[in-house]
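# Compute the structure for the input listed below.
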Amino acid sequence: MAQRAEDPITRQGDEGYRSRIRGCLLGGAIGDALGGPVEFDEGQKIVTAHPGGLREFVAGGADWPPGTVTDDTQMTLFTVEGLIRAGVRTDRGIGFTVAVVQHAYDRWLDTQLLPAPSGRRDGWLQAELWLYARRAPGNTCLSALGKARKGMDRIPQFGAQAVNNSKGCGGVMRAAPFGLLPAAKGFGLEWAFDAAAEAAGYTHGHPTGQLASGALAAIVHQLCQGADLEAALDETQKLLATHQDHEETSTALAGARQLAASETAPGPDTVERLGGGWIAEEALAIGVYAALACPEPEQFLDALALAVTHSGDSDSTGAICGNVLGALHGETALPAELVYAVEGRGTILQLADDLALEFTRTGELHSEYGPQTGWHVRYPGW
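From the prediction side, this is the model:
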């Protein structure tokens, strides 16, 4: 029997890496589901209903039960699937292509336009019926992907950047998965930043929308390598400063760090000094601020409550905070009372584990002459 190829990440390392992937993706989902129902509420209204901050799932309407995720988690999951499929595509000998992720966003668009799977798509994720629900999807994402289709039933060519001037948070809220790919397989800090920025550009044309997305991926990448949050932010800001048009994102991150280091008591009024989170750099700053203000594993729920209890884009700021702290602490730090009740937990964990498999156990799933297993059926390489 042929001996299986060994990957450079040890089994012990696999376990820690998988825990951070699970923590990041599931943490983002619970932050998203926590903030989704109050996304358009004023901060004072949220505080009146929840004096200690929003710390439990609530309903967002008759067809929006507690624990329901929004487009933030939907698009994040399709980002993960796209990254896995880009990994499978490397069997063709043509390298890792970020544009495969835009193909995944095209499948996400189907979930927003169709009542159920059409049967025209491949892969398993697009067949998940629970994803065929509109939870206040961003107009920029819908418009940009719709225009890329050019009136067809799918985007004819992948990889083109959006032609608009939007820096809404719809790029950054889905960017964390780019930071989850392992440095040991050649996916370094600059790759994570650049790839996330490129993918954000499929829908958001403004440089800040792209650079804020790259910054989140860079932060997550370093946390997955074992850095603490302050060190990850230091390196991210250094990397940001090398890019043209970085000033808005750099200023927002610096403001979040300064506010967290001050003696100002955390709360909705403090959070709103950073903005509303509707635009990319503000959403990043609020998510990072909440993580810095409540950085310990046992403070995970405190951080999420802080991230969503404000007048603004509460689901996106909650998702970003959950991504960051989940990558920092791993899945065991997640608040159990939210984890068990979040929509789509099984799907989220399947994708998390499959991402870890693709990039740590590649030799057992791929071969020189193509896939050895049904992996390529689960994740077609395009």
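
# can we go C-alpha only for contacts and neighbour counts from here?
Noted.

# can you pull out the helices in the stretch 101-250 of the chain?
139-149, 189-200, 207-224, 229-240, 247-261 (DSSP state H, counting those that start in this stretch).

# Let's have those in a markdown table, adding distance to residue 271 and mean neighbour count.
Below are those laid out as a markdown table (distance: least, C-alpha to C-alpha, whole Å; neighbours: other C-alpha atoms under 10 Å):
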| stretch | distance to residue 271 | mean neighbour count |
| --- | --- | --- |
| helix 139-149 | 25 | 18 |
| helix 189-200 | 25 | 25 |
| helix 207-224 | 18 | 31 |
| helix 229-240 | 19 | 18 |
| helix 247-261 | 9 | 19 |
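
# Which of the ones you listed sits closest to residue 34?
helix 207-224 (20.1 Å; C-alpha to C-alpha).

# Which strands or helices does the closest one pack on?
When contacts are defined as 3 or more C-alpha pairs under 8 Å, 6 or more residues apart in numbering; DSSP states H and E, helix 207-224 sits against helix 189-200, helix 229-240, helix 247-261, helix 280-293, helix 314-329.

# Redo the helices of the stretch 101-250 of the chain as TSV? Include distance to residue 183.
Formatted as TSV, these follow (distance: least, C-alpha to C-alpha, whole Å):
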stretch	distance to residue 183
helix 139-149	29
helix 189-200	8
helix 207-224	8
helix 229-240	14
helix 247-261	24
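
# before we go on, could you also do this sequence so I can check it against the first one:
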Amino acid sequence: MSGVSTAVWGRAEQQDFRSRVRGCLLGGAVGDALGAGVASDSLADIRTAHGPNGITDLVPAFGRRGAITDGTQLTLFTVDGLIRAQVRRDTGAWHPPTDLHRAYLRWAATQHEWGPDERRKDDGWLAREEWLYARREPDRACLAGFGDEVMGTLSRPKNPGADGSGAVTRSAPFGLLVGWEPQLVFQLAVECAAQTHGAPTGCLAPGAYAVVVHGLARGDTLDNAVQQALVQLATRPGHEETMDGLKRALGAVRQGLPSAARVESLGEGRTAADALAIGLYCALVAEDVRHGLLLAVNHSGASAAAGSVCGHLLGVLHGETALPPGWLAELEGRPTILELADDFSMEMTQGPALHGPAASSPGWLARYPRA
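The predicted structure is shown next:
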């Protein structure tokens, strides 16, 4: 595929990339977990329950502190699908949207089965993680989109009226394809969003988000990464709502000190464009990761979605060491997230050594089967 690089990585570049990948996946999960306990609460309710500053720490959700939602579950399966797509590239039968769709169907199985089915050897290791077999109020459009094996496409999208944030929150990993050109990252994210969220905003906001993450993963500034996303959006029919969300986030930065009222002026976070605008604004004005994430979840909107978006952005921008260790210590599934992040980094930087023409690792192909 034109626009996909196979560059050789130096040691320092590999270490930086791994830190950014870890930061992205852990940061998004932490933001998701912070917002999960107040996801349906108004700002007034949050302040009544937790004090005038709102939540300042993890609060219980789904029976524990640090619990993640379906947004992080799906993000992990996005990573799994991207690794599998790279592995299958060797076979010549390379169509990443199909590989992502298969990964999302593996997630869908976790939502209605009691646990892993050991008879399905081609599922790979992630689908055998028992902690992922938990329903965390999954997005209805995602359940419907992956309710059968028919894959939605841009010409025939699933749920053509769906414009919620469910596809946005799972799309950060597309931006970690740093060897791809921005237009290909955008296109893949949009095509995969159409599998569940067929409205123009439901598809285009994930594409714009992936391009912003892509710019950060390549070492660009957040402002420049947003400008690149605006460029990719400009020629797409139905881009107005997503573009307006990005511009509102940029404009809010210049309107004074950040506050919950400023966040709420950007929308409720229920639509893809609003969730992207809120998460982006909080990342733009963040003094540090902790400040940005708390701003992203203390409002009346979709706190988990906004926290996830903000966390992915700040994590890939600053790397894993910038994340608050106290929150990481309680994060559900942290060992799995780290393992998957490191596998992704290894595949993207050393893939030919794992499954190339000169050598092949049976252990790697057992983790990420070509079938």
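
# closest to residue 374 of the first structure out of the helices and strands packed on helix 207-224 of the first structure?
Closest to residue 374 of the first structure of these, according to C-alpha to C-alpha: helix 189-200, at 27.5 Å.

# how big's the offset between that closest one and the second structure?
Compared with the second structure after the fit, helix 189-200 of the first structure shows a mean deviation of 0.8 Å (mean C-alpha distance after the TM-score superposition for the first structure).

# against the second structure, where does that helix fall?
Alignment of helix 189-200 of the first structure against the second structure: residues 182-193, by TM-score structural alignment.

# try stretch 349-367 of the first structure
The aligned range for stretch 349-367 of the first structure is 338-356, by TM-score structural alignment.

# residues of the matching stretch that come out buried?
338, 340-352, 354-355 (16 or more other C-alpha atoms under 10 Å).

# What is the nearest of these to residue 316 of the second structure?
Out of those, the member with the shortest distance to residue 316 of the second structure (by C-alpha to C-alpha) is residue 341, at 11.8 Å.

# ok so the closest one is a helix residue?
Yes - using DSSP: H, G, I helix; E, B strand; the rest coil, the assignment for residue 341 of the second structure is a helix.

# Show me what residue 368 of the second structure lines up with in the first structure.
Alignment note: residue 368 of the second structure maps to residue 379 in the first structure; criterion TM-score structural alignment.

# roughly how far apart are its match and residue 82 of the first structure?
Separation of residue 379 of the first structure from residue 82 of the first structure (C-alpha to C-alpha, to the nearest Å) stands at 9 Å.

# Show me which of those two is the more surrounded one.
Neighbours per residue (other C-alpha atoms under 10 Å) separate residue 379 of the first structure from residue 82, with residue 82 holding more: 26 against 22.

# Pull the contacting residues for the counterpart of residue 322 of the first structure in the second structure.
Counting by TM-score structural alignment, residue 322 of the first structure lines up with residue 311 in the second structure. For residue 311 of the second structure, the contact set (C-alpha atoms under 8 Å, 6 or more residues apart in numbering) comprises 24, 26-32, 279, 283, 289, 293.

# change it to 6 Å
By C-alpha atoms under 6 Å, 6 or more residues apart in numbering, residue 311 of the second structure lies in contact with 27-28, 31.

# One more: residue 350 of the first structure?
Per C-alpha under 6 Å, 6+ apart, neighbours of residue 350 of the first structure: none.

# Residue 266 of the second structure corresponds to which position in the first structure?
Match for residue 266 of the second structure (TM-score structural alignment): residue 274.

# where's that match relative to residue 32 of the first structure, distance?
Counting by C-alpha to C-alpha, the separation of residue 274 of the first structure from residue 32 of the first structure is 19 Å.

# What lines up with residue 258 of the first structure in the second structure?
Aligned partner of residue 258 of the first structure by TM-score structural alignment: residue 251.

# just residue 32 of the first structure next, same as before
Match for residue 32 of the first structure (TM-score structural alignment): residue 32.

# what about residue 157 of the first structure, how many neighbours?
Residues lying near residue 157 of the first structure (other C-alpha under 10 Å) number 11.

# swap in the one 3 residues further on?
By the criterion of other C-alpha under 10 Å, residue 160 of the first structure has 14 neighbours.

# Could you do the one 10 residues further on as well?
Close neighbours of residue 170 of the first structure, defined as other C-alpha under 10 Å, add up to 27.

# need the contact list for it.
By C-alpha under 6 Å, 6+ apart, residue 170 of the first structure lies in contact with nothing.

# make it 7 Å
138, 141 (C-alpha atoms under 7 Å, 6 or more residues apart in numbering).

# Map it across to the second structure for me.
Using TM-score structural alignment, the equivalent of residue 170 of the first structure in the second structure is residue 166.

# before we move on, what about residue 219 of the first structure?
Residue mapping for residue 219 of the first structure onto the second structure gives residue 212, with TM-score structural alignment as the criterion.

# Equivalent analysis for residue 161 of the first structure, please.
Alignment note: residue 161 of the first structure maps to residue 157 in the second structure; criterion TM-score structural alignment.

# Against residue 141 of the second structure, how distant is its match?
12 Å.

# And for the aligned residue in the second structure for residue 236 of the first structure, nearest residue in space, chain neighbours not counted?
Alignment note (TM-score structural alignment): residue 236 of the first structure maps to residue 229 of the second structure. Computed as C-alpha to C-alpha, 6 or more residues apart in numbering, the closest residue to residue 229 of the second structure that is not its neighbour in sequence is residue 208, at 5.0 Å.

# on that earlier part again, okay, residue 274 and residue 32 of the first structure: which has more neighbours?
A direct count of neighbours by other C-alpha under 10 Å for residue 274 of the first structure and residue 32 places residue 32 higher, at 34 against 20.

# which residues does the more buried one contact?
69-70, 72-73, 315-316, 318-319.

# hang on, the earlier thing: distance to residue 181 of the first structure added to the helices and strands packed on helix 207-224 of the first structure, as a markdown table?
Listed next are these as a markdown table, based on distance: least, C-alpha to C-alpha, whole Å:
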| stretch | distance to residue 181 of the first structure |
| --- | --- |
| helix 189-200 | 8 |
| helix 229-240 | 16 |
| helix 247-261 | 23 |
| helix 280-293 | 20 |
| helix 314-329 | 12 |
